[in-house]
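In: generate a structure from the sequence data that follows.
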Amino acid sequence: MDEGPLWWPVRQLIDAYRSGSLSPVDVCEQAQERIAQLNPLLHAVVLTTGKLARSQAVAAEAAYRSGTAGPLAGVPVSIKDAFHLEGHVTTLGSLAHADEVMPHDSGAVRRLRRAGAVVVGKTNVPEFCQSATTDNLLGPDAANPFDLRRTAGGSSGGAASSVAAGMCTLGLGSDGGGSIRIPASFCGLVGFKPTYGTVHDEGGFRAFSPFISVGPLARCVDDARRMHDVLSDGGDGAQDASDDPKPRRVAWCAKPEGRPIDPGIGAVTSAAVDKLASCGHEVHPVDLDLAGWEEIFGPLVLADEGERRGHLLNGPHELTWYCRRSLEAAERLDPAAVSAARSAQRAYRERVDRWFGDYDVIATPATATTAFELGCRPAAIAGEPVSKLWGAFPFAVPFNVSGHPAVVLPAGFVEGLPAAIQLVGRHGSDHDLLAVAEQLEGALDVRPFARQPVGVSV
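Out: Next up, the predicted model:
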């Protein structure tokens, strides 16, 4: 079923633009119309950029006529409201920045602009990206297109919701503790966190500094690869994955750290791993020791927040409860704990590196649950009590701490909600990891993005 160009992959869009059978201006207008229709329900986009988008679409159309089009020319893209867009506000989800207009693009946005992308709007974030759900004091929470009562995840929740609902083709996100992969999992998308330190956002917002990566939210692996290549200056964004990646040794860790997981997600991800085996990869069930990441992640994030935003505790603006709690904890932080965490992070990275002496890819569930109701983080999973902070999504952060590249992709559904698998690769193996992910994507043939938001007639 053809649901229109807003649902097409980048490759198909670009082919149509090049042939002249489709106009970037028309697609831009469709995106703006869809945002106007759905955003009052989803609260994914906090700022529409219609004037800018139209000018970029007109420029893209001219570039196709002249043969000078960039690798994402005319492709509708949303920008997480943690990236700076010249002449527009970057709120960072905070009342303290609600009216702060940026005088320049940050690095990631600059590369997208240079590639010809059409920026349709900026997307909702939790305050200073400090939550795995997208709630702040500026407006309603970002909702999930599969069920408007449920979270889109965070902190790139607005970006994920915008792509999953067909408001745009690609979303620019960032991942310091699962902030691309968690919302991708909840919203039925591909989300990619590159190797730490390989993609930068020069002149941009700083948070989660020891862990953060800039990356794409997309509806297929090829789209994610194309955006990643633009963001990393790694080429023209049009490389193909190898047709059949050579057999890989896959470590399948079904319950990292023995943490509870929804039985439905366990079944869906186990079936996905079976598909990896059917593709010719060697799958080895293992029990990898991922413990220790919380003792590293917590102190280093708090130290970073305290240094950059501690002054806000005595400022005139109201803060979210979670932001205030973090900054208060930062004030009490023992410098010795920070030093110990830095040393432990080096050891943790080395520990994960050693596993890649035996395996090429690590596979885990992406999250422990499907998207839960807004404001209702689970206190128990599969009958076991869990931390409300990390219980629903404990499998992403270990690989922020270790810095390894990680991708999540849809593996199926649990009671009508998306469930995803996570694949992790060696440092610097980003394209090889995406090739394996694309092969698995083809074997699974899960297309959750083709659905319309629940309760919405379009």
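In: CA atoms for contacts and neighbours, from now on please.
Out: OK.
In: ok but Arg150 is inside a strand, no?
Out: Yes - in this structure, Arg150 lies within a strand as judged by DSSP: H, G, I helix; E, B strand; the rest coil.
In: list the residues that contact it.
Out: With contact set as C-alpha atoms under 8 Å, 6 or more residues apart in numbering, Arg150 has these partners: Ala143, Asn144, Ala371, Phe372, Glu373, Leu374.
In: tabulate the residues you listed (JSON lines), appending secondary structure.
Out: Formatted as JSON lines, these follow (three-state DSSP):
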{"residue": "Ala143", "secondary structure": "strand"}
{"residue": "Asn144", "secondary structure": "strand"}
{"residue": "Ala371", "secondary structure": "coil"}
{"residue": "Phe372", "secondary structure": "coil"}
{"residue": "Glu373", "secondary structure": "strand"}
{"residue": "Leu374", "secondary structure": "coil"}
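In: just the buried subset of those, please.
Out: Ala143, Asn144, Ala371, Phe372, Glu373, Leu374 (16 or more other C-alpha atoms under 10 Å).
In: possible to save the contacts of Arg150 as TSV with distance to Val268?
Out: Below are the contacts of Arg150 laid out as TSV (distance: C-alpha to C-alpha, whole Å):
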residue	distance to Val268
Ala143	24
Asn144	20
Ala371	15
Phe372	18
Glu373	21
Leu374	24
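In: which of the residues you listed lies closest to Leu92?
Out: Ala143 (17.9 Å; C-alpha to C-alpha).
In: surely the closest one meets Ala152?
Out: Yes - when contacts are counted by C-alpha atoms under 8 Å, Ala143 is listed as touching Ala152 (5.2 Å).
In: can you list residues touching both of the two?
Out: Residues touching both Ala143 and Ala152 (C-alpha under 8 Å, 6+ apart) are Gly158, Ser161.
In: the helices in the stretch 151-300 of the chain, which residues?
Out: For the stretch 151-300 of the chain, the helices defined by DSSP state H, counting those that start in this stretch cover 157-164, 181-187, 221-231, 263-278, 293-309.
In: one more sequence to fold, the one below, so I can look at both together:
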Amino acid sequence: MLNDRTDSPLYWPIAKLREAYLHRDLSPVEVAREALDRAEAFNPELNAYLEITRTLALDQATSAERAFRDGTAAPLAGIPVSIKDTFDISGHVSTRGAAVYRDAVARADSGCVRRLRAAGAVFVGKTNTAEFGQSATTENRLGGPCRNPWDTECTPGGSSGGASASVAAGTACLGLAADGGGSTRIPAAFTGLVGVKPTYDTCPDEGGFRAMSDFVCPGPVAWRVDDARQMLSVLSDRAFASSAVRRPLRIAWLPRLEMRPVDPQVAEAARCAVEQLAALGHAVEEADLDLAGWDAAFGPMVLEEEWRERGHLLARASELTGYERRTLELASTLPAQAAASAREDAEQFRQRVGGFFEQYDLIVTPSTAVPAFPIDARPRVIDGQPADWLWGAFPFSPAFNVAGVPALTLPCQLVRGMPVGIQLAAARGADEFLLNVAEELEAALGFEPAAVRSKWALLVPAGSRSA
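Out: From the prediction side, this is the model:
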């Protein structure tokens, strides 16, 4: 006899799961098996994983069970985590989302994976990504597109689409993602999750993949802020403590950036979330901060690195996605001094954004301009206005990568049945403060993910343990 498992421990807060392990109410091995069974059952439809690492996960879960018995359990012991395939797991293929590397086996863990392994995490598998992280949706030439668990006709976003889909479908408690221009926050917003881009260089990935290296930040996708906090503490080798937020904070609300259009229902959902910040006792004012100019730095610096790292792949252009081929072709024509000039622009932009945080404690925007859209159908028109193909749906994220400041997305409402998020950004180095504000807002918003959890309930044997 089978039961509908909508209360899976894979949805529990990490703190609750650890307590269940500690008191022997639940075994890390049985939770790992459930995660693996779910991943294997759901992946044909979602394409969230490029590899499911069953043997590794069960070995890690067995070690975690022993550690709880011996009193030596590390912070993430027994916690199922998915790993974006831009990070290396020793002995496993690292494709970076590229067919040309479908057989490339990593010789060692990269830095983030090494920290998660040392913290006792259980690696469910390598998750799908845009090729070399170069797209805000997750399609490549390794197979079908990654799909959104809320509606499989829609994209989960990208480039960490597999990471977010893996968590939203309940196959992992946490996903290791990376954000070079929104690649954690965009898919987290599209799948109803918390996604964190920390201050630049907070979470190094020693020996890892290089792309958007001047802007990229490893970080977590999770169901809740506290879970993200715990993973971020491991990735950064420092503790981010939870504490009350002083009142009133000075908050700048930016409903639009650079006059780019926003879906009216998304704008209204974000406005309602901002009202919750005011209700919490903070001083919110609609502001007109000038965040233009990030692209003058971003584009040339990204293209310079793509050409340096992957220009040789133009000789195999037929094996690349169209977007990576176009990126490399454009990179091949980059003027010699463009990147040097872009670095000067980046420094000026960082100083300008730093000045905003002398006036305000927090900047708040919608996370995206639209909810998740059908695969291969990026909107060209938003609210009756033309929207550019590259950034039109995602105008709020890259400026904070160029600024190097921490930013995160929280789910706030459903729009036409799909989740949308609110983005919070703080001054460089204020990651702990940002998490604490986000946790208070999260409680006030009370986002309800029941619909997606019911959709991906796995039938399990009656009598399986629950806590």
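In: ranking the helices of the stretch 151-300 of the first structure by burial, who's on top?
Out: Scoring the helices of the stretch 151-300 of the first structure by mean neighbour count under mean count of other C-alpha atoms under 10 Å gives helix 157-164 as the most buried, with a mean of 36.
In: post-alignment, it versus the second structure, mean distance?
Out: Mean deviation of helix 157-164 of the first structure relative to the second structure after superposition (mean C-alpha distance after the TM-score superposition for the first structure): 0.3 Å.
In: which stretch of the second structure lines up against that helix?
Out: Taken onto the second structure by TM-score structural alignment, helix 157-164 of the first structure occupies residues 161-168 there.
In: cool, and stretch 105-120 of the first structure?
Out: Against the second structure, stretch 105-120 of the first structure falls on residues 109-124 (TM-score structural alignment).
In: just stretch 6-15 of the first structure next, same as before
Out: Going by TM-score structural alignment, stretch 6-15 of the first structure sits over residues 10-19 in the second structure.
In: contacts for stretch 287-295 of the second structure?
Out: Outside stretch 287-295 of the second structure, the residues touching it (C-alpha under 8 Å, 6+ apart) are 252-254, 257-258, 345-346, 349, 353, 356, 398-399, 402.
In: with distance to Ala117 of the first structure added, can I get the helices of the stretch 151-300 of the first structure in TSV?
Out: Below are the helices of the stretch 151-300 of the first structure laid out as TSV (distance: least, C-alpha to C-alpha, whole Å):
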stretch	distance to Ala117 of the first structure
helix 157-164	15
helix 181-187	21
helix 221-231	10
helix 263-278	33
helix 293-309	31
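In: which one of those helices lies closest to Leu417 of the first structure?
Out: Per C-alpha to C-alpha, nearest to Leu417 of the first structure of the helices of the stretch 151-300 of the first structure: helix 181-187, 7.6 Å.
In: just flag the most distant two among the contacts of stretch 287-295 of the second structure.
Out: The widest separation within these (C-alpha to C-alpha) is 24.9 Å, between Trp253 and Asp345.
In: re earlier: end-to-end on the match of stretch 105-120 of the first structure?
Out: Counting by C-alpha to C-alpha, to the nearest Å, you get 15 Å between the two ends of stretch 109-124 of the second structure.
In: stretch 393-401 of the second structure now?
Out: 17 Å.
In: residue in the first structure matching Ser62 of the second structure?
Out: One thing to correct before we go on: residue 62 of the second structure is Thr, not Ser. Under TM-score structural alignment, Thr62 of the second structure pairs with Val58 in the first structure.
In: now swap in Val216 of the second structure and tell me
Out: Residue pairing (TM-score structural alignment): Val216 of the second structure is matched to Ile212 of the first structure.
In: what number of residues lie near its match?
Out: Each residue near Ile212 of the first structure was counted by other C-alpha atoms under 10 Å, and the total is 25.
In: measure it to Ala267 of the first structure for me?
Out: Counting by C-alpha to C-alpha, the gap from Ile212 of the first structure to Ala267 of the first structure is 31 Å.
In: same question for Trp252 of the first structure.
Out: 13 Å.
In: go on, Glu328 of the first structure?
Out: For Glu328 of the first structure, the distance to Ala267 of the first structure - C-alpha to C-alpha - is 41 Å.
In: show me the contact partners of the match of stretch 6-15 of the first structure.
Out: 9, 31, 35, 77-80, 170-173, 223-224, 226-227.
In: any of the contacts of stretch 287-295 of the second structure buried? List them.
Out: The buried subset of those - by 16+ other C-alpha under 10 Å - is Ala252, Trp253, Leu254, Leu257, Asp345, Ala346, Phe349, Val353, Phe356, Pro398, Ala399, Val402.
In: residue contacts, the first one?
Out: To tie it back to what came earlier, the one meant is Ala252 of the second structure. Val284, Glu285, Glu286, Ala287, Tyr360, Leu362, Ile363, Val364.
In: any idea how far the nearest residue to the fifth one once chain neighbours are set aside lies from Pro411 of the second structure?
Out: Think Tyr360 of the second structure. Distances taken as C-alpha to C-alpha, 6 or more residues apart in numbering place Arg250 nearest to Tyr360 of the second structure, at 5.0 Å, with adjacent residues excluded. Counting by C-alpha to C-alpha, the gap between Arg250 of the second structure and Pro411 of the second structure amounts to 22 Å.
In: helix/strand/coil for Arg325 of the first structure?
Out: Classification of Arg325 of the first structure using three-state DSSP returns helix.
In: what's the burial count for it?
Out: Counted with other C-alpha under 10 Å, the neighbours of Arg325 of the first structure add up to 12.
In: then Val454 of the first structure?
Out: Neighbour tally, Val454 of the first structure, other C-alpha under 10 Å: 12.
In: so it touches Asp147, yeah?
Out: Yes - counting by C-alpha under 8 Å, Val454 of the first structure touches Asp147, with 5.2 Å between them.
In: show me the contacts for Gly161 of the second structure.
Out: Residues near Gly161 of the second structure by C-alpha under 8 Å, 6+ apart: Ala48, Asn128, Thr129, Ala130, Thr137, Thr138, Cys146, Arg147, Thr155, Pro187.
In: same list (these) but as CSV, adding distance to Ala20 of the second structure.
Out: Output for the contacts of Gly161 of the second structure, formatted as CSV (distance: C-alpha to C-alpha, whole Å):
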residue, distance to Ala20 of the second structure
Ala48, 28
Asn128, 31
Thr129, 33
Ala130, 36
Thr137, 37
Thr138, 35
Cys146, 33
Arg147, 32
Thr155, 35
Pro187, 30
